[in-house]
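quick one, what's the 3D model for this:
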Amino acid sequence: MSTQLTEALDRCRAAGMRKTQALEKLLSVLTAAQRPMTLAECAESPELADQCDNATVFRLLQRLNNHDIVRRMGLHERAAYFELVIPGRHKDYLICTECGNIQPINAPCPVHELEKEIRFTTGYKGLYHKLEFYGTCPDCEQKPSH
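Below you'll find the model as predicted:
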């Protein structure tokens, strides 16, 4: 079992969540993911496909999101994407307003210094931010409807 998976399970226990096989497998899928995943991608993964239905995966993702163990992102009218929150690791994203595609930004985050200053001047603990940029991806921009 990976360190990230063990830490995520520990955070679930601390939040009062019961460790079930479905929870462990869902966290395993999210830990191994190279990018945020939709509900359907999680539910259809080989680890979960025979384990539980979409409703169960949805309820688990909602509970994980409510406890800040998973981050929900994306456009409200499109499929939501979910990503395991790993303390100390931060990613910013580009989100296409046409197709809903999400991809990480491979550049330094311009908000980190501001976050440090706000933490210092206000005394806030556990301060974090989410940075998402919205626009039209190159594939959608080239479609005839534009």
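
C-alpha only now, for contacts and for neighbours.
OK.

strands of this structure, residue ranges please.
Taking DSSP state E to define them, one finds strands in the chain at 37-38, 70-73, 81-84, 93-96, 102-104, 132-135.

residue 123: which of those is closest?
Nearest to residue 123, of all those, is strand 70-73, at 24.4 Å by Cα to Cα.

who are the packing partners of that closest one?
When contacts are defined as 3 or more Cα pairs under 8 Å, 6 or more residues apart in numbering; DSSP states H and E, strand 70-73 sits against helix 54-66, strand 81-84.

can we see that at 10 Å?
Applying 3 or more Cα pairs under 10 Å, 6 or more residues apart in numbering; DSSP states H and E, one finds that strand 70-73 contacts strand 37-38, helix 54-66, strand 81-84.

returning to what we had before: quick one: which of the strands of the chain is nearest residue 125?
strand 70-73 (19.1 Å).

can you tell me the centre-most residue of this structure?
Geometric centre of the chain, nearest residue: residue 83, 1.9 Å, by Cα atoms, centre = their mean.

I'd say that residue and residue 89 touch.
No. Residue 83 is not in contact with residue 89 according to Cα atoms under 10 Å; the separation is 11.7 Å.

so residue 48 touches residue 26, yeah?
Yes. Using Cα under 10 Å, residue 48 is in contact with residue 26, at 6.9 Å.

for comparison, sequence B:
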Amino acid sequence: MNPVVTSTVDRCRKLGMRRTKALEQLLATLLEADRPMTLGELASSERLTEQCDKATVFRLLQRLAEKGIVRRLGLHERAAYFTLLVPGRHQDYLICTECGLIESVKAPCPVHELENEIREKTGFKNLYHELEFFGTCPACA
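Sure, this is the predicted structure:
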């Protein structure tokens, strides 16, 4: 198993979740994805179709989001997208308000220096941010 998946499973266990094959496969699928994925995409992925049903994937995603292991993205009226939160790895997103398309921002994050300054001035631990930009994608414009 991938070391990032193994360490993420360990984080889940420390947070009170049971280690199951479905959990491992869901985390591996999210880790290998080159973009955030919807519930439908995850439930129909090769790894998960034989492991569990869509309702199980949904429940796992909800618990992972509550525990801060997975980030839920998207507009509430549209399908939600999910991405794995990996310590030391950060990604910001562009979200189309028309079609719901989600893309990674391909530029350095402008908030990292501000985050470090806030951490130093306030003494907050485990400080992080999530940055999403909303607009109309070229296809919808």
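
hmm, back to that, in contact with the residue nearest to the centre of the first structure, which residues are there?
27, 30-31, 33-38, 61, 65, 69-73 (Cα atoms under 10 Å, 6 or more residues apart in numbering).

what about residue 81 of the second structure, neighbour count?
21 (other Cα atoms under 10 Å).

picking that back up, most neighbours per residue, which of the helices and strands packed on strand 70-73 of the first structure?
Of those, the one with the most neighbours on average (mean count of other Cα atoms under 10 Å) is strand 81-84, at a mean of 23.

chain center to that strand: distance?
Its chain's average C-alpha position is 2 Å from that of strand 81-84 of the first structure, according to Cα atoms, centre = their mean, to the nearest Å.

mean deviation, it versus the second structure?
With mean Cα distance after the TM-score superposition for the first structure, strand 81-84 of the first structure departs from the second structure by a mean of 0.5 Å once superposed.

and for that strand, what span of the second structure is it aligned with?
The aligned range for strand 81-84 of the first structure in the second structure is 81-84, by TM-score structural alignment.

how many neighbours does residue 13 of the first structure have?
12.

quick check: it touching residue 19?
Yes. Between residue 13 of the first structure and residue 19 there is a contact under Cα under 10 Å: 7.1 Å.

picking that back up, give me the common contacts of residue 48 and residue 26 of the first structure.
Joint contacts of residue 48 of the first structure and residue 26 (Cα under 10 Å, 6+ apart) are 42, 57.

residue 135 of the second structure contacts residue 141, doesn't it?
Yes. Residue 135 of the second structure is within contact range of residue 141, at 9.4 Å (criterion: Cα under 10 Å).

the more surrounded of the two?
Using other Cα under 10 Å, the more surrounded residue of residue 135 of the second structure and residue 141 is residue 135, with 13 against 8.

tell me which residue of the first structure matches up with that one.
With TM-score structural alignment as the criterion, residue 135 of the second structure pairs with residue 135.

that match and residue 92 of the first structure, how far apart?
From residue 135 of the first structure over to residue 92 of the first structure the distance is 14 Å, taken as Cα to Cα, to the nearest Å.

wait, what's in contact with residue 73 of the first structure?
36-38, 79-83, 93, 95, 102, 130, 132.

between the residues you listed, which is closest to residue 7 of the first structure?
Of all the contacts of residue 73 of the first structure, residue 7 of the first structure sits closest to residue 83, with 14.8 Å by Cα to Cα.
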